[in-house]
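[1] Need coordinates for the below:
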Amino acid sequence: MSAASTSKRLRFRIRGIVQGVGFRPFVYQLAVREGVGGHVLNDGDGVEVEVEGPPASLEAFERALTASPPPLARIDEVHRDVLAPLGETAFAIRGSESSAAKTMVSPDMAVCDACAAELFDPANRRYRYPLINCTDCGPRYSIIRALPYDRPQTSMAPFAMCPQCAHEYNDPANRRYHAQPISCYECGPHLALTDPSGAAIGTEHESIDRAAALLADGQIVAVKGLGGFHLMCDATNGAAVARLRERKRRPSKPLAVMFPSLEMIREAAALSDAEERLILSNTRPIVVVRKKAALAFGEPIAPGIDRIGVFLPYTPLHLLLMDRLQQPVVATSANISEEPILTDAVQVREKLGSVVDAVLDVDREIVNACDDSVVTVAGSRTLMLRMARGYAPRSLPLSFEAPGRILAVGANQKSTIALGFDKNIVLSPHIGDLVSVDAFEYFERTLETFKRFYAFEPDIVVCDLHPGYETTKWAEAFHAAHPGTALVRVQHHYAHALACMAEYGLDEPVLAFCFDGTGYGSDGTLWGGEVLLADPQRFERAYHFRPFRLLGGEQAVREPRRVALSLLFECYSLEDVLAMAHPTVGSFTPEEIRTLHTIWQRGLNAPESSSVGRLFDAVASLTGCAQTLGYEGESGMRLEAAAGTVLPGEFAFAVEEGVIDWEPLLRQTLEAPARAAAGLHAALTGVITEIAQRHPGMPVMLSGGVFQNRTLMAMACDALEELGIRYYVQRDTPVNDGGVALGQLYHALYRQGGKE
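    The predicted structure follows:
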């Protein structure tokens, strides 16, 4: 019998994160091992594999294909076809084929251990080469212009490979096979250290040593990372940190610190095993951990709180710089506060020329900006605070076909976008707060990037109810210019609940606790302390916190004392308030209090809100933790630091006829302010469990910015577990407004007929 008559031929179409992660060489080596012929190639759908050989060999090949893919790969779907044998016995890797892109873009990854070892090996030809990478690490999203992910479609296109790099690139047995950013001293991008005017400081060979010397001397250096520049200074130099804060206009917001080693982080912070795993992971996020009281430089880095954001070097350039410096550095995004991270040395010099003393640049273009990811651990649960480098773009597989091409544009703060098409959900990296022209332009660039990646034009656009959101305005304008598109509006807190449901693929009714700062409610008031009965198609506002006025509107968000004063006005007479002796009242003059009382009575620029985030502000003011804020969420962090050991029972809310009344907590706070920080956490945990027990059998969701609070999240989850209540919290997507786009999209998937 001929070989063809005893062979079978199979075709596999594989979707997921399967490009730029070493999938084709993995398939090649697997085919050679099992002795089968055929080919593998990239196309817009993902990876196509055709294999031919004896049935037993094909069975072994198929098992290994899905059981042990490369470490950075993720298989979402495998479609298998039986074909007529062609008699092939050799296996080949073919060039990419263009088609409508459906494969998922891979995030940028930290330098792997193998490359790091070569970086410091004097015998290696890439010894101390600041752009060393392989298939298992390095830039991806930040350098991609279009799919399929091949070198001509990246910012490495201008750099022609030398013969040695080309040999590695074309050798399927080499770990740099088709590593698109592959380069070396002979053929790669160049490093340069310049002053703020652009004049060179030393030679390329000297640039890292000179940059390290500047940092050690207390200077501020902008250093290019994967998705943008960092502003760096010596974290142990108080004067340098103060100068960076002043120049960047960031007076009190915590600063992230990059450490040379895990051992040095252990000296600065108390780490759990879960936190150490995150710090060492190949995503290398900033991990918010508890700083040690004895940490000498802790207060200038994170004033008034007990947390510090730490991370390890994640590029070879970082490794080389930290190897020379051997001390921690502040590594904060290179931008003016509230603006996007800068990606180009010219931009850094133009916008931050008065901030930096030098710029350490690499002439490989960053096509797509991407900030550092930020995570924390509550108990044993990972919480995503900012989803960016290493985690995003993030794709979630759908179990059903999307009812069209859906674009969700998210919220105004911590902006992200989400796309739904075919059986895919794709989430963008963190964009930021849309409070400036530059920030909104970044939002629009990100939209265009993802439309280009996936040849995507939306049939359905989803936005928030808030008429003042820039994202809502964009969605309305797009809908007006494209009358054939559908426009869907989703209430903000309902979107929080849906984001949690989407992460777990749930479609059953849930009891969702959605606590945050403020969001536009269905009744036109500002919500923020909501308990919803929800499923993917609809929701009911089952409980909410008792509303109170925000004196001065937006000004109240920046001044906790205004929120606290409003609560006092709700419960006491003006004369009683004026007679009180505590921090809130003491922060105003009597004349100011009388004026604000008139504003409160008349409701002038004093919108009502049910916000739990604002309750944190009020307690922070009443206990003297904070009367004005330097950044969003500061009052919550200060109260968490002040909470200490939290004992249940002493502080509580009252729940009656769907209203959660904060007045008992207010009176308890006035009586025992020293215990109020802990009491607020305990009272919130108590109201969550009380309401959950009123709805037996319903799964509980915890979502919204308030649940970034590690103490509250850990307490609530532990209490629910003790009661045997099934609950869900987001771990892989942002629990704050960065998850709103995902929730909006999830509603549209069901509302528009995907699972109606």
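
[2] For the rest of this, base every contact and every neighbour count on C-alpha atoms.
    Will do.

[3] For residue 194, give me its contacts.
    200-201, 358-360 (Cα atoms under 8 Å, 6 or more residues apart in numbering).

[4] Ranking by neighbours, what's the top pick from those?
    Most neighbours among the contacts of residue 194, by other Cα atoms under 10 Å: residue 359, with 31 neighbours.

[5] can you tell me how far that residue sits from residue 211?
    Noted for residue 359: a distance of 8 Å to residue 211, by Cα to Cα, to the nearest Å.

[6] Please identify every residue contacting each of those two.
    Common neighbours of residue 359 and residue 211, using Cα under 8 Å, 6+ apart, are 193, 221.

[7] ok, back up a step: is it possible to get the contacts of residue 194 out as TSV so that each row also shows secondary structure?
    Compiled in TSV, the contacts of residue 194 are given as follows (DSSP: H, G, I helix; E, B strand; the rest coil):
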residue	secondary structure
200	strand
201	coil
358	strand
359	strand
360	strand
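
[8] Residue 655: which element?
    In the assignment (DSSP states H and E), residue 655 maps to strand 654-656.

[9] residues in contact with the next helix-or-strand element following that strand?
    Following strand 654-656 in sequence order, the next helix or strand is strand 659-661 (DSSP H and E). For strand 659-661, contacts defined as Cα under 8 Å, 6+ apart pick out 543-546, 653-655.

[10] Quick check: next helix or strand after strand 659-661?
    Toward the C-terminus from strand 659-661 - assigned by DSSP H and E - lies helix 663-671.

[11] buried stuff in that next one?
    Applying a neighbour-count criterion of 16 or more other Cα atoms under 10 Å, one finds 663, 665-666, 668-669 buried in helix 663-671.

[12] Isn't residue 674 up against residue 623?
    Yes. Judged on Cα atoms under 8 Å, residue 674 makes contact with residue 623 at a distance of 7.0 Å.

[13] Would you mind telling me which of these two has more residues around it?
    It is residue 623, of residue 674 and residue 623, that has more neighbours when counted by other Cα under 10 Å, with 22 against 14.

[14] hang on, the earlier thing: which strands and helices sit next to the strand holding residue 655?
    strand 659-661 (3 or more Cα pairs under 8 Å, 6 or more residues apart in numbering; DSSP states H and E).

[15] roughly how far out does stretch 40-55 sit from the chain middle?
    34 Å (Cα atoms, centre = their mean, to the nearest Å).

[16] Sequence B follows; please return its structure for comparison with A:
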Amino acid sequence: MTNTAVHIHITGIVQGVGFRPFVYNLAEQYGVRGWVSNNANGVELELEGSQTAIDGFIAALKHQAPPLAVIDAITVACREPCGYAGFSIRPSVDGQCKTALVSPDVATCPNCVRELLQPDDRRYRYPFINCTDCGPRFTIIEDIPYDRQATTMRRFTMCPACQAEYDNPANRRFHAQPNACPVCGPAYRLLDNAGRPLSDGDIFARAAKLIAGGSILAVKGIGGYHLAVNARDEAAVARLRARKVREDKPFALMAGSLAAAKAHCLVSAAEEQLLTSAARPVVLLAKRDNCRLAGSIAPGNPYIGMMLPYTPAHYLLLGQDDIWVMTSGNSSDEPIAYQDDDALARLNTIADYFLVHDRDIYCRADDSVVRVVEEQPYFIRRSRGYVPAPVNLARELPPVLAVGGELKNTFCLTRGKQAFLSAHTGDLENLPTYQSYVEAIEHYQRLLSVTPQVVACDLHPGYLSTKYAAALDLPIVAVQHHHAHIAAVMAEHHLQGPVIGIAFDGTGYGPDGTLWGGEFLVADLKEYRRAGHLATLPLPGGAKAIREPWRPALWWLQELYGQDFVNRNIPLAQALPPGWELVLAAAAKGINTPLASGAGRWFDTAAALLGIRRTINYEGQAAVELELAAQGHNGRVLPYAVSETGGSWVLDYRPLFGALCREIQAGTASAQLAADFHTTLAAATCEVARHISRAAGIREIVLSGGVFQNITLLQQIIGMLAQNRLTIYLHRQVPTNDGGLALGQAVIAGERSR
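    Coordinates of the predicted model:
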């Protein structure tokens, strides 16, 4: 006899993760009756049964949820019994306010991999095998509640066998929305680069043979296209690099197995956990000394970005021992291709062949890139596998759209106590990227049911994101770039402040008209005070000085030695670039020579002075190579200067750069001086932080900005600050570079608008 009845509402990531089948089977286990359904806000259910059975059910609901589920809240309310005869899964209920969370895309689970490779299974070698524990989610969903008709699978009608699985509570594919098989589901085709189909047969074996022969293959996956070549084939990798117009920036790799990855890279326990996680990001790993992969994968770089297969197609393409380059399907600076016609048009001069399928990708998502720092994940790019899972905030905010920055753009939407950072968009300087950005904002607003009340943007008036914000009919909150960096870390760790924020990057718009980027801020989530900064360095030629670090380095040599610098035994002075006289003449007159305090510019200048890198082919290249040169050397603390004026501390580069020049002429190796540069900057940074800490009485230190992708500098600063018993906070959920900027913008704008 029924003793009691309850209505339960569950919020979190509970759609697309097998939650309703889990509830159904749990109801059978505890002998309760009622129903379960998806709605626009999550999952709701009604139960009738004994109090003991219902209590046991609710306890199991909390502690035995499916592995991909993330429960935010469970609300239980008493109801009058209705006399249900059994338990059922009801059709989903739509609603005006849609707050249900969408699951990120999930790597193929072990059960599906086993079936994929089992000859007597009806899905043997079927490249779209999935179940409630794995498969595409975010990239195929158009709307919520999460049902098949709201995804790009809706045009594939399940055959009787698939429908029977879908309807069977005891089956792993019970209510698995992308469920399909070779009879009824999507399929792959192999094409040449003119779009003509190649012969039938096992197209995956044929594609793998083409790769083995040195061809470049464009492969359509979950979130877009990849360009693939054999990572052991130097000629093929070099050909891909030339066609993609990507001179030096490292390529990402995919290993056919964890064992193959370990054969070429050192893999710690924490790195292995990331590699094999359901998110399957690219993980930055140190090469082994006996690594036998093509040198042009990551020229001069001892690290490789490695990932493991995360779709059934990957398991069919790569053998256990294979290593392939698996880089984004685009030309340099363009967004990843994800629509078939666009991919064929844009990639046919790069790829020799195309492996395509007929399941549409609704929302593109590039691969996420992560490394391990202090045994925890540290994001370089947050995208596939993590998006659109929210960052949970300390308190509720009004709905905000934060439009992000110009480079490595992401945007952010807030809803209550959640912040939804978008997938990696890219650099908005590129028109197709900007168009994709605008479309994605509209999609996220619709999918998350967020109508912003305010828009947050960067102070820089020239950013396309800022111009986009200005065109909206919303109140605007302009947020200083480095304050946003610091607020993003604070949001992750639920800090209210004030904190001492150290924001080191290349360039950010300063309210004083200079280019900031080496900042010590005393900040909370509303306001900040510039308590210190790196001294400004002139940038002859403006933006050209960022692409050509020899320009500020040459200016410094002239400042230090006058016209006699040409006679100094310094690599840059011994091989002067063409046009150097005009550059110095313009700088002397202040023509197109802005002042910048960016830490990134200090790294660029040091790299040029030491003869490591004079011009760059991708953002941050000079700093990357300076860090690589420093590895294996114990740095010394060279002279530096810290001064205080009007309550603000200034760290001057002149003694440090002067010491580097003297050491160069004395014959000290550039690698040793690269290590000295890092150690000196770390020591000087910590001294400024200590001064501010004592004056302000603040012991919480927050580190953010693209320069902190430099792990050598980061770890030295962490170690030195820890010795002074200061508490350090880093990014753990979003990138430290401008990919995390929008989170900080959103929180600051939300707090100011409360």
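
[17] Where does the strand holding residue 655 of the first structure end up in the second structure?
    Under TM-score structural alignment, the match for strand 654-656 of the first structure in the second structure covers residues 641-643.

[18] list the contacts for the counterpart of residue 349 of the first structure in the second structure?
    Aligned by TM-score structural alignment, residue 349 of the first structure pairs with residue 344 of the second structure. Contact partners of residue 344 of the second structure, counting by Cα under 8 Å, 6+ apart, are 193-195, 354.

[19] same deal with residue 717 of the second structure?
    Counting by Cα under 8 Å, 6+ apart, residue 717 of the second structure touches 682-683, 685-686.

[20] Cross the residues you listed against helices and list the overlap.
    Under the assignment DSSP state H, those contribute 682-683, 685-686 to helices.

[21] for those, which one is nearest residue 413 of the second structure?
    residue 685 (33.5 Å; Cα to Cα).

[22] What lines up with the closest one in the first structure?
    So residue 685 of the second structure corresponds to residue 688, using TM-score structural alignment.

[23] just to revisit the earlier point, residue 220 of the second structure versus the match of residue 349 of the first structure, what's the distance?
    From residue 344 of the second structure to residue 220 of the second structure the distance is 11 Å (Cα to Cα).

[24] returning to that earlier point: filter the contacts of residue 344 of the second structure down to the buried ones, ChimeraX style.
    Per 16+ other Cα under 10 Å, the buried members of those correspond to this ChimeraX selection:
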select :193,354
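
[25] now the contacts of residue 344 of the second structure as TSV including distance to residue 740 of the second structure and secondary structure?
    Compiled in TSV, the contacts of residue 344 of the second structure are given as follows (distance: Cα to Cα, whole Å; DSSP: H, G, I helix; E, B strand; the rest coil):
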residue	distance to residue 740 of the second structure	secondary structure
193	37	coil
194	39	coil
195	39	coil
354	34	strand
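
[26] if we can go back for a sec, now do the contacts for the match of residue 685 of the second structure.
    By Cα under 8 Å, 6+ apart, the neighbours of residue 688 of the first structure are 513, 716.

[27] next one: residue 376 of the first structure
    Per Cα under 8 Å, 6+ apart, neighbours of residue 376 of the first structure: 275, 287-289, 382-385, 710.

[28] And residue 80 of the first structure, by the same measure?
    10-13.

[29] try it again with 6 Å
    By Cα atoms under 6 Å, 6 or more residues apart in numbering, the contact set of residue 80 of the first structure is 11-12.

[30] element containing it?
    According to DSSP H and E, residue 80 of the first structure maps onto strand 74-83.

[31] Where in the second structure does that strand fall?
    Under TM-score structural alignment, strand 74-83 of the first structure corresponds to residues 70-79 of the second structure.

[32] and the matching stretch, how far from the chain's centre?
    Between the centre of stretch 70-79 of the second structure and the centre of its chain there are 32 Å (Cα atoms, centre = their mean).

[33] got it, and stretch 350-362 of the second structure?
    23 Å.

[34] Need the max-distance pair from the contacts of residue 376 of the first structure.
    So for these, where distance means Cα to Cα, the most widely separated pair is 275 and 385, at 14.3 Å.

[35] For those two, indicate the residue with more neighbours.
    residue 385 (27 against 21).

[36] where along the stretch 501-650 of the second structure do the helices fall?
    543-547, 550-561, 571-574, 580-588, 599-609, 621-630 (DSSP state H, counting those that start in this stretch).

[37] Tell me which of those helices sits most buried.
    Among these, helix 599-609 has the highest mean neighbour count (mean count of other Cα atoms under 10 Å), at a mean of 27.

[38] quick one: contacts of that helix?
    504-506, 517-518, 549-550, 553, 613-614, 622-623, 626.

[39] ok so, going back, state the distance from the match of residue 685 of the second structure to residue 713 of the first structure.
    Distance from residue 688 of the first structure to residue 713 of the first structure, by Cα to Cα: 11 Å.

[40] name the element the aligned partner of residue 123 of the second structure in the first structure belongs to?
    With TM-score structural alignment as the criterion, residue 123 of the second structure lines up with residue 126 in the first structure. For residue 126 of the first structure, there is no helix or strand it lies in under DSSP H and E.

[41] neighbours around the alignment partner in the second structure of residue 228 of the first structure, how many?
    When the second structure is aligned by TM-score structural alignment, residue 228 of the first structure is paired with residue 224. Here the count is done by other Cα under 10 Å, and residue 224 of the second structure has 26 residues near it.

[42] what does residue 507 of the first structure give?
    Neighbours of residue 507 of the first structure under the rule other Cα under 10 Å: 16.
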